[in-house]
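*Asks:* sequence plus predicted model, see below.
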Amino acid sequence: MEFPASGRMRGLIKLPMRLMLSLIILSFMVALVTLCFIASDLNQQNTRQNHLLLEKALLTRQEVMQFHLSDNAEWGEAYENLHRTVNKEWAWTRQNLGESLFETFAYEGVFVISPQGETVYSVIDGKPQPRSFSAWLGRDLLPILQQLLQNSDGKALSRFVVANHQLVLISASWITTGGDNSVQPVAGPPSLMIFADRLTPAKLLQLGHEYGIRQLRVDFTLPASAEPLADSLRLSTDGQPALLRWQNANPGGTLLTGLLPLLILTMLIVLFGALMLMRSALRKAQLNDENTWLLAQSQQALSASERRFRDIAETTTDWIWEMDAHLRFSWISGRFPVVTGFNSEEWLQRTLDEFLLCDERQRDRLKQFQHAGGQLTLSGCRYLSAQHQPRYCNLTLKRVSLAQGDPGFRGSATDVTLEMEAQARAHYLSHFDELTGLANRVQMREFLTGKLSLPMPSQPMLAMIMIDLDKFKPVNDLFGHAAGDKVLHEVSERIRSTLNGNGLVARLGGDEFVIILPEAGTHAQIDALCQQLIKQLNAPFMVYDNTIQIGASLGIALAPQDADNASDLLRFADIALYKAKNSGRNHWIFFHRDMEEKIVQRREMEHALREAIQEDQLRLVYQTRYDLLTARISAVEALVRWQHPRLGLLMPDQFIPLAEETGLISALSDWVLFNACRDIARYRPEMAVSVNISATELQDGALPERIARVLQLSGLPSQRLEIEVTESALLSDPEKTLAVMQAVKALGVKFLIDDFGTGYASLCYLRAFPFDGIKIDRSFISPLTESQQARQVVENMIGLGKAYALSVTAEGVETPMQMSQLQDLACDAIQGYYIGRPLPLPQISTTAPVSEA
């Protein structure tokens, strides 16, 4: 037996294998060069990033110092006590410009320079010292600073200077009234206030650590004309050289150290594998040359049966068959019993027409194909399985010549039952609600659009009734979602039975339903239907041996009176529903045009409130609380106002309910908490501040974290913050409310009951909840001097608070007589117009606790 030359395949294999080895080596060289480039680029990026971070850090330090300086220099009291006169008792003893600047911000030097250039007040390293600014600095920078301030109209400025071989940040500003109209400026040049911050090596290291810059230090040895190093930053310091330097992290070197050995090892392994693969391929190529001749001989043995198997391969998908010219089965493959459940033998010589349950269109196509021939595909053919279950298949038929040359047909049948059932299921889910079986939003809109497209007579009119269940959410919370689903199913049955087959009922999702009545009739008929619906839905539901009571609110829109298209009709019905829910629930309301205007106004107000929180349109005023035991003002209550750009000053009752409804209450509360705590920490560090919290806030598990963040940012000790809540806030989910209050209490914050006596909470809540005090509502204080009964009620309230070891504050005190009687009743504190009206915190007097009403 002779074989073809054995070197043919080997020759074909060698060239590609050599090319493959060359490509592998070239790829690794490219990877190596790329790795070195990446390492270099990483080092350059690290250097640029350090430059940017350091510049940002220095700029931030300058801006913070300028801010602190402006806060102290642009101040009416500072103008009175440091420019007109030098009141060191005001500045140092009362700590308005004292050691806190050193303790808190590490400002080593604080100086006040008179218009004549004399240092009239100085605090150095947190202690008052009679030392001039120039002597402390070691340089005379006053002419330069005065010229710069003249150019900036006295606004605070800062710059770096080199003094005594140290880098110093200097910030200077004119002392002005700061817009305080109660202080009249005097003629003549202003005094100068200067803050100084020495950037010691320790401070530079700490600054670098905060921004991820290692070994940050200052170098004064580089000449001014020399080019700075890569890992350095030259500072502008009035001609004296100062260079900030640091140690580069060298990420590129780290990358090379980690990846280069791995890359070389990988290259060696791949090359070794490629060589072994080449040897194996050459051996197999030699064997393939020897087998090629043998394979060519075997092809002749397969040619006889190739035609039949080619025809089958063209049509095979699931089970295969042959039919004669009359479409009678003559052969069926073994998959037929598996798919259909029938025995193949019982269907031989039976026709395809007996097997399929074809519609007329499919029958006509089969007849035409039987005479015309060619190839035919029928989709979605229906038949019954051996278990009499409906099934579906796709048929492919082809006219062929059978074994004896007789005409016939071959084909295949692919079972598509699951696909057809999935399509039917998808169609159902796209048009029906799976839980209740009602129409869904898609079918509802199609039905409504179809009805509105028809010519509509003036009577009867089309009505859309939108239903929202009242008190449904507690059903899921108390009894579980399974009980909620059963209630929704029963609700759908009651609505359908009430309509008695008229119109369409759809579920839009959740607990919201829609009724469309194409022939609704008159208003009186719609009223009667709505009354019947509410009656049906108010009836108790028996679910899992539980009696569940819910209600419903209905909003109604009419066509063509209100709208002639589906979108507007849905929107108007929803607006009417919103009005019904806010008007007391369990009744219905027809849409009117003025409702849409009110909704638009409400949305505009919501948008304006969101902008007010972000754009600082809110203001805080404070009402003092007078301690009767110590005869001094011990605390203030923060009250928020909204300075609306168009409507003017708005009181809390005009926008707090809107904030609660729209979810803005958290952002509003955070703003009030932060600003109140910051103001107290800045202006009245000896006082406590109380802030009112909405009832909805006590359900927010994030409230303790939010309060902790506010205390950290403002610097206010937690024991000086008091949270005021009303009695009604305790009624909704008391267990969750108690958990939130205990978490806030753990921070050291106090709780007070506001408007005590006007709510409905049980007295046992005084013992169960962690309260520190109560505030008796003003409605009990007003008749105090005129009614003995009122005096007895207030006395009992005070006694109740004392019994629970709570501090007692009386609100609404407006006369000296009321104050005197409350002192006799052993009340702890009082609050009201007699003590002081709400004012900005800087205007509140600390020496005159009682003011004229």
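*Replies:* Now that the structure is in, tell me what you want to look at. Residues are numbered from 1 along each chain as shown.
*Asks:* from now on I want contacts and neighbour counts done on CA atoms only, so please keep to that.
*Replies:* Noted.
*Asks:* which one is residue 624 nearest to, not counting chain neighbours?
*Replies:* With CA to CA, 6 or more residues apart in numbering as the criterion, residue 624 has its nearest non-adjacent residue at 4.3 Å, and that residue is residue 636.
*Asks:* show me what the helix or strand in which the one you found is found is packed against.
*Replies:* According to DSSP states H and E, residue 636 maps onto strand 632-644. In terms of contacts (3 or more CA pairs under 8 Å, 6 or more residues apart in numbering; DSSP states H and E), strand 632-644 is packed against strand 618-627, strand 648-650, helix 665-683, strand 688-692.
*Asks:* tell me which of these is the most buried.
*Replies:* Among the helices and strands packed on strand 632-644, strand 688-692 has the highest mean neighbour count (mean count of other CA atoms under 10 Å), at a mean of 23.
*Asks:* okay, the angle between whatever helix or strand comes next after that one and helix 665-683?
*Replies:* Next along the chain after strand 688-692, taking DSSP H and E as the criterion, comes helix 703-714. Regarding helix 703-714 and helix 665-683, their directions subtend 30 degrees when assessed with axes from the mean of the first three to the mean of the last three CA atoms, to 10 degrees.
*Asks:* A further structure is provided below for comparison with the first:
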Amino acid sequence: MRGLSHMLGSWQDARSEVLALFSPEPAAAELRARHLAMVTRLSPAVMLANALCGVLVAGSLLGSLRRPWPLGTWLLLLLASCGWAGWRAWRLRGALAPASVSPRALWHATGHAAWLALLWSAVSALWYPEVPVGQQLVIAMLVCGMLGAGAFLLAPLLPASLAWLCVLALGALVGLLRQGGGSALTVAGMLCVYAAVVLAGVRSVARQLQARINSEREAARQGQLVSLLLRDFEEHATDVLWEIDRSGLFTHVSGRLAVLLGEPEAVLAETGLVQMLDDRHIDTEHAGGLRALRAAMARGKPFRDVLLQVKAGDSHRWWTVTAKPLLDEIGRSNGWRGVISDVTQQRLTHQRLAYLAHYDSLTGLANRVQLRERLSQALEARGDPPRRSALLCLDLDNFKSINDSLGHSVGDGVLRLVAQRLQSIVRRSDLVARLGGDEFSVLLDDVRSDEEVAQLSQRLLQVLNSPGEVRGQMVAIGASIGVALIPDHGTTIDDVLGNADLALYAAKEAGRGRCEYFAPALGERSRRVVSVEHELRQALQRGELSLDWQPWVRVDTWELLSAEALVRWQHPTLGSIPPAEFIPVAEKCGLIGEIGAWVLQRACQEAQALFGNLMISVNVSPAQMMRTGLLDDVRRALQVSGLAAERLEIEITEGIFLDDTPTAMSNLHQLKSLGVQIALDDFGTGYSSLAYLRRFPFDTLKIDRAFVRELLTHHDARAIVRTIVELARMLGMRTVAEGVEEPAQLEVLRRAGCSSVQGYLLARPAPAEQMRRLMDSWDPNSRPDPGDLPASESMQFEQFLPHWPATTERAS
């Protein structure tokens, strides 16, 4: 029963395959055309073979038959059929095969196969019983050979093959049954088995042929799709494809390539890639890229993103070139294929961000980052005698009163005037920097004597202490200067900066408007650091550390989104010591790991106990992030408290990227895999670089309070904030603005698309219990109205508000 069921299933499958070939669908029509073309190519030779076999069979049987005329008639019919079919196939030998044929053509081919099989089956059906054993053997061999050979030759046309097989086998069975006897029945059974095996083989061959045709069709479709995509890429993408041969000449010149290079396609076809780039590079700054390109091609290795600065038309552009070699079957280079990308806009954006990272946006002076870089160079300078430098720290004496009485616009004008005066006095090799607010620094490079420093300091005081006109008003400007000599007053950047600050504080305490040099007597600050370090070692055991919390609020819904944990230290004798003082001490003396672990665990416990589902944020210092045990501290805090990892956000500063330690990056990635959120704090003021955002997928960017503080007075601060917000949005990150203290600042941030805000406008830092009460009493409808500002603030706000188009509210 199982064998019968299998035979029925095979018959049904064969029937389905045959019917599929007669389908009117376009795919079936294309398949029929391919199959017919395979059979047609062999038809002349096959028909000639049939005719020769027919002559040989007739000659063999002629002497054994009582009536020869039926055999002659059969031979004439066979020769006529073979001649007609062979002539038709020969006539079509040079014609292109049609892309599709109708089912009618398949019917004709099947009918011809059945007719030819009928002619051959007549030999066994009519004359097999009448001839002697020797001629019977000839007929048996003929039937077996024709049955197998014809069926497999017609396998591409499964209906014709089946017709041939069935008709020929049926004729042989008729001849055997006419003869009768036990041996005839045995041979008949063997014939049926043989026919079934041939049928199975024919079906297998037909399936393989169909699979091959389908694969070829799919490959052709994929090729067309790739060609279409490449054509669309060349027509619409900003990147341009190119291809050169072994000699370096272009072999593929697209319209976009001609437009990019500004040359006709005919000219480019006779030009080499390297020659074209060599003719267009404009300076020596990126000539190394051209050398790198030549070297990469000489090595025969793939390369990518080789940067070149070229002249395209009347403008200067930046291109990157990426390519791989084209190899023949034995691995020899036949040329190159690659892409030219215009990265001018990205370069300009990067240069703008680099400028903002190294220069003060208000005055155009160097900022703290650039000052530290130059200080590092000055400290590393060697010579005999040692090369000496001097750092002057300046602070305006009455700048706050100018801002309060005359307004921020006049204050900004004063800062610009001070910057101009400083630059007009110093030498070209010196550096003038603005550190923030009304703090400036001047780095005097390669000074010959202390007297030279003193003379320049006095000239600076004279210039800065003279009144100046700002926005039509005469403003009295005064300044104090603190001086630290290098290397006399410090061998590290922080020592020099700190000692110059100490000297500045001494100058201000001595009456302002004067210059003071650092002296050992001013080292009380260092002694304070020692005292803080000593007491800090016992602070945890004595329970002197605590946490305050400050909330974040979602701008669009005015709902509490998160709370930041802020560590506090209340010493019994030293009083309240701010984190800015004791955290650096903890980093230097190695206590940051212990304190950081306590802060993490305490924050998670208080949040889990009091804050419901509110997210929390914990700041981790660079030194703490570089510890190998940080991940264990976070896991332990989450496990002990029961806080979900998704509710914890770790804030880091850009300082961790300075040393680029593998441990810090590993900790970041492992925290991310743990489910903890990562925020980049103080973005835009430290060592900001797009490279950091590419290397690690941050969840949040925190906009520094320095930009927020100047939102109402400086258009460049607003532009920077909008740029940061847009950059974060494109990278899928949230934005949190710190230090929001005025409703107008909130409104500007809302219009810029900032996700969340934090600052005194919402709440001052407070212990966990007060934070819990704030959560309970929080009203989402209590957003401050920017119209409630004082008149002066409101007037300034209205001056720039129309230039800020309303943006779509974004969810954090």
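*Replies:* Received it, and whenever you're ready, just let me know what you need. This is a predicted model, so every value here is computed, not measured.
*Asks:* what TM-score comes out when they're superposed?
*Replies:* The TM-score (TM-score structural alignment, normalised by the length of the second structure) is 0.35; 351 aligned residues with a CA RMSD of 5.8 Å.
*Asks:* what's near enough to touch the closest residue to residue 278 of the second structure other than its chain neighbours?
*Replies:* In space, and not counting its chain neighbours, residue 278 of the second structure is closest to residue 290: 7.4 Å by CA to CA, 6+ apart. With contacts defined as CA atoms under 8 Å, 6 or more residues apart in numbering, residue 290 of the second structure is in contact with 277-278, 306, 308.
*Asks:* buried set for the helix or strand encompassing residue 290 of the second structure?
*Replies:* Using DSSP H and E, residue 290 of the second structure maps to helix 287-299. Residues 287, 289-290, 292-293, 296-297 are the ones in helix 287-299 of the second structure that count as buried (16 or more other CA atoms under 10 Å).
*Asks:* which elements pack onto the helix or strand harbouring residue 596 of the second structure?
*Replies:* Residue 596 of the second structure is part of helix 592-610, with elements assigned from DSSP H and E. When contacts are defined as 3+ CA pairs under 8 Å, 6+ apart, helix 592-610 of the second structure sits against strand 545-554, helix 579-589, strand 615-619, helix 622-625, helix 630-641, helix 768-777.
*Asks:* a markdown table for the ones you listed, including distance to residue 315 of the second structure and mean neighbour count?
*Replies:* Putting these into a markdown table (distance: least, CA to CA, whole Å; neighbours: other CA atoms under 10 Å) gives the following:
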| stretch | distance to residue 315 of the second structure | mean neighbour count |
| --- | --- | --- |
| strand 545-554 | 45 | 22 |
| helix 579-589 | 49 | 16 |
| strand 615-619 | 46 | 24 |
| helix 622-625 | 43 | 21 |
| helix 630-641 | 51 | 17 |
| helix 768-777 | 58 | 15 |
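*Asks:* among those, which comes closest to residue 177 of the second structure?
*Replies:* Residue 177 of the second structure sits nearest to helix 630-641 of all those, at 89.0 Å, using CA to CA.
*Asks:* helix or strand next in line after that closest one, which one?
*Replies:* Following helix 630-641 of the second structure in sequence, per DSSP H and E, is strand 648-652.
*Asks:* what helices and strands are in contact with that next one?
*Replies:* Strand 648-652 of the second structure packs on strand 615-619, strand 677-683, going by 3+ CA pairs under 8 Å, 6+ apart.
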